[in-house]
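K.L.:
output the structure for:
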Amino acid sequence: MEMQTEPVPLCVTCGVCCTDAFFRFSTVTPEESARLHALGFPIETENGREIFTHACTQLRGAACNVYEARPATCRKFFCTTLTALGDGAIDRAEADRRVTILKAAVRRVREHLVQGERIWEFRTRIYADPEASPQARLALVSLDMLADRYFKPRDRRFLS
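P.N.:
Next up, the predicted model:
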């Protein structure tokens, strides 16, 4: 999908797709594996495919340290807020509002992580445990609802 709006300004204020909040890993094509490894990506093999786990090691603040050389999977991903902004369905103020509330939800979830735990690990643990803290579950469900509503494509949603 070719965007009408330059995605960099919104993306560098957000960067959540590169953290551990949405995805457990990103796939790497065989053609780019050596190049990405040389850039410092910790490439692993899982179920016969090459991946790197999230949070991405190239994330600096909310921006990609190797943006011009980023993996194909990253180049192809456009969150639904970025797409709506590019299509003119929302304005920049609405896009920024969505990013602000999403980042606040991520911070609330991080308050419940155990030392060294990633959000995708926390998600697995909390949803599997019927006795999990109601506050932790509420923080996670809130994040996942926001992600589903404003950021994740329909085929990759958490709750729907």
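K.L.:
all contacts plus neighbour counts: C-alpha atoms, from now on.
P.N.:
Noted.
K.L.:
what segments of the chain are strands?
P.N.:
Per DSSP state E, the chain carries strands over the ranges 25-28, 44-46, 49-53, 59-60, 63-64.
K.L.:
list the contacts for Tyr150?
P.N.:
Going by CA atoms under 8 Å, 6 or more residues apart in numbering, Tyr150 touches 79-81, 98.
K.L.:
and this one, please, so the two structures can be compared:
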Amino acid sequence: MSPEEFSLAAPRLCTACGMCCDGTMFQIVRMQPGEVPAELGRMGLKIRSRGGEYYMEQPCSALKDNRCTVYERRPVRCRLFNCQQLGRLQTGETTEAEAMELIVETRALVEQVKSLITQCGLREDGQALMERYERVMFTPVDKALEPELARTRDELDETMRKLKLRLNREFRLPPNSH
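P.N.:
As a prediction, the model looks like this:
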């Protein structure tokens, strides 16, 4: 794929996906040397500190309708990140249509996980998907007293397992590749 074609296709895929910003793929984004946390906070990003390290919580508060509202001033890690689908598109290993199909299928899995989390009694609370999943799964359930809830949690666990596998195989970068 030519650089010109890629520069047109990539934004279409990113705005159809958004999983790197909406709390699906990541829970936090670590700030990099030279970044000014207070400046990012003034832009409306949820900046936190732990052990002297600054990070941005996900889902990103700058993401509106799968578009970054601070795109030109976004954090360094956001600028540098290209998911596996963008990499494969750039090298010609996949087409835009194939990548889009995978995004649509994966977004459907995300929606299924969110629905199951809600069925388990946890409403949307602005936390990353994995945090919400873990809150549901760590809440004790007596299978004898709540068999339907136990079945729903089993389905949630299986669906989340499929989603994590898909994200790791198709979207997240392998460890030590960035």
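K.L.:
superposed, what's their TM-score?
P.N.:
The TM-score (TM-score structural alignment, normalised by the length of structure 1) is 0.85; 154 aligned residues with a CA RMSD of 2.2 Å.
K.L.:
related to what we said a few turns ago, can you lay out the strands of structure 1 as CSV showing distance to Leu138 of structure 1 and mean neighbour count?
P.N.:
Listed next are the strands of structure 1 as CSV, based on distance: least, CA to CA, whole Å; neighbours: other CA atoms under 10 Å:
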stretch, distance to Leu138 of structure 1, mean neighbour count
strand 25-28, 24, 19
strand 44-46, 31, 12
strand 49-53, 25, 17
strand 59-60, 27, 16
strand 63-64, 28, 18
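K.L.:
which among those strands is found nearest to Gln115 of structure 1?
P.N.:
strand 49-53 (17.6 Å; CA to CA).
K.L.:
mean per-residue distance, the closest one versus structure 2.
P.N.:
Average distance, strand 49-53 of structure 1 versus aligned residues of structure 2 after superposition (mean CA distance after the TM-score superposition for structure 1): 0.8 Å.
K.L.:
start and end residues in structure 2 for that strand, please.
P.N.:
Alignment of strand 49-53 of structure 1 against structure 2: residues 53-57, by TM-score structural alignment.
K.L.:
related to what we said a few turns ago, adding distance to Arg118 of structure 1, write the strands of structure 1 out as TSV.
P.N.:
As requested, the strands of structure 1 are arranged in TSV below (distance: least, CA to CA, whole Å):
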stretch	distance to Arg118 of structure 1
strand 25-28	12
strand 44-46	17
strand 49-53	10
strand 59-60	15
strand 63-64	19
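K.L.:
ok, which of those comes nearest Leu113 of structure 1?
P.N.:
Distance to Leu113 of structure 1, taken as CA to CA, is lowest for strand 49-53 among the strands of structure 1, at 17.6 Å.
K.L.:
now do that closest one: which elements does it pack against?
P.N.:
Judged by 3 or more CA pairs under 8 Å, 6 or more residues apart in numbering; DSSP states H and E, strand 49-53 of structure 1 is in contact with strand 25-28, strand 44-46.
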